[in-house]
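Model the following, please.
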Amino acid sequence: MINDPGMTVAPLDLESARDAATQFLKALGMDTDAPATVDTPARMVAAYAELLSPRPFVFTTFPNDSAYDHLVAVRAIPFHSLCEHHMLPFRGTADVAYQPTDKIVGLSKLARLVEHTAKRPQVQERLTRQIATHLTEQLAPAGVGVLVRAEHLCMTLRGAQTPGTETITTALLGTVRSEAALRNEFLHATRSGDR
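Take a look at the predicted model:
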């Protein structure tokens, strides 16, 4: 399992959450007693519980028997999360790469790591850094690169109301940060126009 102190979650209390959702919606003027909306608070709570509950997984690693030391990259891993400031979704893709040393990882685990890290109230900057940090802790690679692109509904549906905007964040560690050739390889491999 991924060791993540930030993911300590109290047991869910769906009944209290449903009661609170009912009061919240009523306070905003919604009739929660109408036939079409009587179950809305329960559906709302179920949706948020799903958005905030990562599936457990084991970060499977293998010996790097072939001594592969070039970049391993998985591009365009889709994810969704909730903005911790407004509790509105943001969604996008993560490009994740590492330069192996003694261990390699099952490629599907990179996608699971992104999902696991995104399933909590987040900010994109921290999400990007946490993915890179987890990879470093689990693999001890020579270098890590993470590039996250996302659309934030708290910016596109409210506030600035700028649909179609994309926020890009990066975390470059080890050789991906310090070696210009490897950094350029990572950034070239993750260019959105190359998809």
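
C-alpha only now, for contacts and for neighbours.
OK.

Just the buried positions in the longest helix along the chain, please.
Criterion DSSP state H: the longest helix present in the chain is helix 124-139. Within helix 124-139, the residues that count as buried by 16 or more other C-alpha atoms under 10 Å are 124, 127-136, 138-139.

Adding distance to residue 172, write those out as a markdown table.
A markdown table is the format used below for the buried residues of helix 124-139 (distance: C-alpha to C-alpha, whole Å):
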| residue | distance to residue 172 |
| --- | --- |
| 124 | 15 |
| 127 | 13 |
| 128 | 10 |
| 129 | 9 |
| 130 | 12 |
| 131 | 11 |
| 132 | 8 |
| 133 | 10 |
| 134 | 13 |
| 135 | 12 |
| 136 | 11 |
| 138 | 16 |
| 139 | 15 |
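
The structure of the following sequence is requested for comparison with the preceding one:
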Amino acid sequence: MNLKKIEKGVKMILEGIGEDTERPGIKDTPNRVARMYQEIFSGLETPTEEILKHLEGESHDELVLLKDIPFYSVCEHHLLPFIGKAHVAYIPGAGKIAGIGELARALEIFAKRPQVQERLTAQLADVIMEKLKPKGAMVVIDAEHLCLS
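The predicted model follows:
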């Protein structure tokens, strides 16, 4: 991630809206925004192949359900946040299961990329299907989009 480019871009936006970029309250804003973007877009740094590891030596065939997983992401159209909860369920098929923390981690990685809710939902379901080979999987995401509020 190129923090200097982000800082330069934020400074241009501030100048574009008529702000004095040397004003004390604004002077460090480009750097603060660049560091914030580094955090909220950190999912771009994790290759998809590294997402969702299954538990070795564990095997179940009952429904696995994790609900109300909190997350935030950033709408790729407006660069505004959307915040919500995800609900994930799958029925193990190949005997592979993932720890609860791994499911939440997978959601966080995908959410920390410029996103749309539909793609985020599909990416999480797809990685579960690909890595765990379940009989079936379901992902429901309920979110409030600040670009629509």
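
residue in structure 1 matching residue 66 of structure 2?
By TM-score structural alignment, residue 66 of structure 2 lines up with residue 74 in structure 1.

Could you report the neighbour count for the equivalent of residue 27 of structure 1 over in structure 2?
The alignment partner of residue 27 of structure 1 in structure 2, by TM-score structural alignment, is residue 16. Here the number of neighbours of residue 16 of structure 2 (other C-alpha atoms under 10 Å) works out to 10.

got it, and residue 77 of structure 2?
10.

Trace it over to structure 1, please.
Aligned counterpart of residue 77 of structure 2 in structure 1: residue 85 (TM-score structural alignment).

Also residue 132 of structure 2?
So residue 132 of structure 2 corresponds to residue 139, using TM-score structural alignment.

now its match, nearest residue through space, not along the chain?
residue 103 (5.9 Å; C-alpha to C-alpha, 6 or more residues apart in numbering).

Now for the counterpart of that neighbour in structure 2, how many residues are close by?
Superposed on structure 2 with TM-score structural alignment, residue 103 of structure 1 falls opposite residue 96. Neighbours of residue 96 of structure 2 under the rule other C-alpha under 10 Å: 20.

Quick check: residue 96 of structure 2 vs residue 102 of structure 2, distance?
When distance is defined by C-alpha to C-alpha, to the nearest Å, residue 96 of structure 2 is 13 Å away from residue 102 of structure 2.

same question, residue 64 of structure 2
Taking C-alpha to C-alpha, one finds residue 64 of structure 2 at 13 Å from residue 102 of structure 2.

show me what contacts residue 88 of structure 1?
By C-alpha atoms under 8 Å, 6 or more residues apart in numbering, the contact list for residue 88 of structure 1 reads 82, 152-154.

most neighbours, which of these?
Neighbour count (other C-alpha under 10 Å) singles out residue 152 as the most crowded of those, with 26 neighbours.

ok, and the closest non-adjacent residue to the aligned partner of that residue in structure 2?
In the superposition onto structure 2, residue 152 of structure 1 corresponds to residue 145 when matched by TM-score structural alignment. Counting by C-alpha to C-alpha, 6+ apart, residue 145 of structure 2 lies nearest to residue 82, which is 4.2 Å off, once chain neighbours are set aside.

what helix or strand does the match of residue 77 of structure 2 sit in?
Using DSSP states H and E, residue 85 of structure 1 maps to neither a helix nor a strand.

one step back: does the match of residue 152 of structure 1 really touch residue 77, like I thought?
No - using C-alpha atoms under 8 Å as the test, residue 145 of structure 2 is too far from residue 77 to be in contact (11.3 Å).

Quick check: residue 32 of structure 1 vs residue 95 of structure 1, distance?
In terms of C-alpha to C-alpha, residue 32 of structure 1 sits 42 Å off from residue 95 of structure 1.

Roughly how far does residue 102 of structure 2 sit from residue 54 of structure 2?
Counting by C-alpha to C-alpha - residue 102 of structure 2 and residue 54 of structure 2 are separated by 8 Å.
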